[in-house]
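Student: sequence? don't have it. structure:
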């Protein structure tokens, strides 16, 4: 399990992100303040404050393919 920060500041980014994480057979959670949302749920994501970066918890260790697919969303 590890956590990265992502930025989903547009509708197109949210749709691309959900499509990307749904291709993997692992669990992802988005954490914003005290709210924890399933990252594969587009409706759940839209309930969060998307104006600032969000923490993404990935419940899979050492998967370079997942990190590669998340590059467009990562906060540098």
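Tutor: Nice, thanks for sending it over. What you see is a predicted model, and the numbers here were worked out from it, not measured in a lab.
Student: Please count neighbours and contacts with C-alpha atoms only from this point.
Tutor: OK.
Student: Grab the longest helix from this structure for me.
Tutor: helix 11-21 (DSSP state H).
Student: Included below, for side-by-side comparison, is a second structure:
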């Protein structure tokens, strides 16, 4: 499992982010505060997209390909 901070600059970023994540067969969550949603759900991702404290949780030990596919949205 790995956690990453995420930030979207524009609305289209959310759609591209979800599209990239849908190729993976394991669970990936997006959270803000106490709210946790399925990161592969466009409706859920859009609902949280304006938050400043977005965290992505990848529920798999092999996270390299996920990280590569969403690298533009990962913050330090």
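Tutor: Received, thanks. Please read all numbers here as calculations on a predicted model, not as lab measurements.
Student: chain center to the longest helix of structure 1, what's the gap?
Tutor: 9 Å (CA atoms, centre = their mean, to the nearest Å).
Student: average distance between that helix and structure 2?
Tutor: Comparison of helix 11-21 of structure 1 with structure 2 after fitting gives an average deviation of 0.4 Å (mean CA distance after the TM-score superposition for structure 1).
Student: what range in structure 2 does that helix sit on?
Tutor: The alignment of helix 11-21 of structure 1 onto structure 2 (TM-score structural alignment) spans residues 11-21.
Student: re the thing from before, can you give me the angle the helix or strand following the longest helix of structure 1 makes with helix 11-21?
Tutor: Next along the chain after helix 11-21 of structure 1, taking DSSP states H and E as the criterion, comes strand 28-32. Taking axes from the mean of the first three to the mean of the last three CA atoms, to 10 degrees, one finds strand 28-32 of structure 1 and helix 11-21 inclined to each other by 140 degrees.
Student: on average, how far is strand 28-32 of structure 1 from the matching bit in structure 2?
Tutor: Strand 28-32 of structure 1 sits 0.6 Å off on average (mean CA distance after the TM-score superposition for structure 1).
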